[in-house]
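Student: Provided below are the primary sequence and the corresponding predicted coordinates.
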Amino acid sequence: MRLKVSPPRGYRTLLGIGGVAATMGLVAAGSLGANAAEDTDSTEANVVVESAISLTALTDSFTLTGAPGDIPADPTAVTFTVETNNLAGYTVTVQSTTATLLPQAAGNTDEIPIGALSVTGDTGGGALSAVTPVVVHTQANRSAEGGDALTNGYAVEIPFVNSDTYTTTLTYVAATL
């Protein structure tokens, strides 16, 4: 009786001298040969995310209309959006670029003091100034992704001045805390 022995899977049978079968293991794919060398090292990936803030979609202009002695107001005169990733939050201020609202008509020398124009915000407000910014919003955390939509109201105490349109430029500043 003859006994037949099969090599395990992954082995190949080679015919040796005199027809004697010998088995040899296959070298696994990716293993190193007898003369190969290998060395490894690693690196750390870091991503630094800086604090950012933007003030966008600020209303271009607004108009308050009335006669001397009136106090016209618009509770939604100015809208804007502030977006920041700063965890400490942010503040928004507004300040006039001039000490007075200047007339547009030629020959009119009347002016309206900037303090006659006041602003209301959701966390602050008051009479405007060309020297001191007025805080209209403060919060102690970052904005929503896409920004926080904010609104300011304005009112003016119209003094006894000529009929005209009086203007100034208001500068809004959003700053991280």
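Tutor: All right, it came through fine.

Student: hey, let's count contacts and neighbours off CA atoms from now on
Tutor: Fine.

Student: chain neighbours aside, what residue packs nearest to Leu14?
Tutor: In this structure, Leu14 finds its nearest non-sequential neighbour in Ala22, 5.5 Å apart by CA to CA, 6 or more residues apart in numbering.

Student: surely the one you found and Leu15 touch.
Tutor: Yes - using CA atoms under 8 Å, Ala22 is in contact with Leu15, at 6.3 Å.

Student: name the helix or strand for Gly153, please.
Tutor: Per DSSP states H and E: Gly153 is located in strand 148-156.

Student: by contact count, what packs against the very next helix or strand once past that strand?
Tutor: Next helix or strand after strand 148-156 toward the C-terminus (DSSP H and E): strand 166-167. With contacts taken as 3 or more CA pairs under 8 Å, 6 or more residues apart in numbering; DSSP states H and E, strand 166-167 sits against strand 100-103.

Student: C-terminal to the strand it packs on, what's the next element?
Tutor: Following strand 100-103 in sequence order, the next helix or strand is strand 112-113 (DSSP H and E).

Student: which outside residues touch the next helix or strand after that following strand?
Tutor: Downstream of strand 112-113, the first helix or strand assigned by DSSP H and E is strand 117-120. Strand 117-120 is contacted by residues 75, 125-128, 136, 152-157 when judged by CA atoms under 8 Å, 6 or more residues apart in numbering.

Student: could you identify the most distant pair in the residues you listed?
Tutor: Greatest spatial distance among these (CA to CA): Val136 and Glu157, at 19.4 Å.

Student: those two: who's more crowded?
Tutor: Remark: of Val136 and Glu157, Val136 carries more neighbours, 22 against 19, as counted by other CA atoms under 10 Å.

Student: this is the comparison structure:
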Amino acid sequence: MKSEKHTLTMLVDNEPGVLSRVVGLFSGRGFNIDSLCVAETMDPKVSRITIVTQANPLLLEQIEKQLRKLINVVKLREMSDDRAVRREMALICVHARAENRDEILRLVNLFRAKIIDVASNYYIIEASGDADKMTALIGLLKPMGIKKIARTGTVALYREPKRGI
């Protein structure tokens, strides 16, 4: 069976050790985590964990069953369909040589990113979007010399149902 990327999001009790148990479940069973994001929700007693992993349908079902067995997991959803909004953010430090500055500015505008720090020899760019957009931007900036990069990994929420006007 073919492995595909899946985005899992879960609400968990915001307590010490919960993240460790979730990550331990993945590593203990040989599941790989492509990206992991964790943050407190509007309720300080609850955190949202978003994990991107590659799995075939049978493996995904096994992962979900194991996660639901964890006592601190309040809610688990697989969010890989079109009802979910998925984004990630990247900070990219790129060499800003005189001959590349115009091209960097053009790419920043094209990708609706922002330059958030400027020095004589580099720019730090902030960009957000889906993983494909981040990969495309990084690919276009690479020839100019990316010095360092930090990516958040995917965060996701389901769209709210549309109401009549």
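Tutor: Now that the structure is in, tell me what you want to look at. Keep in mind that this is a model prediction, so the values were computed, not measured.

Student: list the TM-score for the superposed pair.
Tutor: TM-score for the superposed pair, counting by TM-score structural alignment, normalised by the length of structure 2: 0.28. Supporting figures: 75 aligned residues with a CA RMSD of 4.8 Å.

Student: re the thing from before, out of the contacts of strand 117-120 of structure 1, which are buried?
Tutor: Buried members of the contacts of strand 117-120 of structure 1, scored by 16 or more other CA atoms under 10 Å, are 125-128, 136, 152-157.

Student: next, format those residues as a markdown table and append distance to Val82 of structure 1.
Tutor: Formatted as a markdown table, these follow (distance: CA to CA, whole Å):
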| residue | distance to Val82 of structure 1 |
| --- | --- |
| Gly125 | 17 |
| Gly126 | 21 |
| Ala127 | 23 |
| Leu128 | 21 |
| Val136 | 12 |
| Asn152 | 13 |
| Gly153 | 17 |
| Tyr154 | 19 |
| Ala155 | 23 |
| Val156 | 26 |
| Glu157 | 29 |
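
Student: tell me where the longest strand sits in structure 1.
Tutor: Secondary structure assigned by DSSP state E gives strand 73-84 as the longest strand of structure 1.

Student: other SSEs contacting it?
Tutor: Applying 3+ CA pairs under 8 Å, 6+ apart, we find strand 73-84 of structure 1 packed against strand 53-56, strand 148-156.

Student: same for the shortest one, what does it pack against?
Tutor: With contacts defined as 3+ CA pairs under 8 Å, 6+ apart, the secondary structure elements packing on strand 53-56 of structure 1 are strand 73-84, strand 170-176.

Student: next, the buried residues of the longest strand of structure 1.
Tutor: Of the residues in strand 73-84 of structure 1, 73-74, 77-78, 80-84 count as buried by neighbour count, 16+ other CA under 10 Å.

Student: now tabulate those residues in JSON lines and tack on distance to Val173 of structure 1.
Tutor: As requested, these are exported to JSON lines (distance: CA to CA, whole Å):
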{"residue": "Ala73", "distance to Val173 of structure 1": "23"}
{"residue": "Asp74", "distance to Val173 of structure 1": "21"}
{"residue": "Ala77", "distance to Val173 of structure 1": "17"}
{"residue": "Val78", "distance to Val173 of structure 1": "14"}
{"residue": "Phe80", "distance to Val173 of structure 1": "11"}
{"residue": "Thr81", "distance to Val173 of structure 1": "12"}
{"residue": "Val82", "distance to Val173 of structure 1": "10"}
{"residue": "Glu83", "distance to Val173 of structure 1": "12"}
{"residue": "Thr84", "distance to Val173 of structure 1": "13"}
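
Student: which of these sits closest to Ile53 of structure 1?
Tutor: Thr84 (4.3 Å).

Student: next one: the closest one relative to Thr76 of structure 1, how far apart?
Tutor: With distances taken as CA to CA, to the nearest Å, Thr84 of structure 1 is found 23 Å from Thr76 of structure 1.

Student: could you pick out the longest helix of structure 2?
Tutor: Longest helix in structure 2, counting residues (DSSP state H): helix 57-69.

Student: after it, next one along is what?
Tutor: Next along from helix 57-69 of structure 2, by DSSP H and E: strand 73-78.

Student: how far off helix 57-69 does that following strand point, in degrees?
Tutor: Interaxial angle, strand 73-78 of structure 2 versus helix 57-69 (axes from the mean of the first three to the mean of the last three CA atoms, to 10 degrees): 160 degrees.

Student: tell me what strand 73-78 of structure 2 is packed against?
Tutor: strand 4-13, helix 57-69.

Student: what are the buried residues along the last one?
Tutor: Buried positions in helix 57-69 of structure 2, judged by neighbour count with 16+ other CA under 10 Å: 60, 63, 67.
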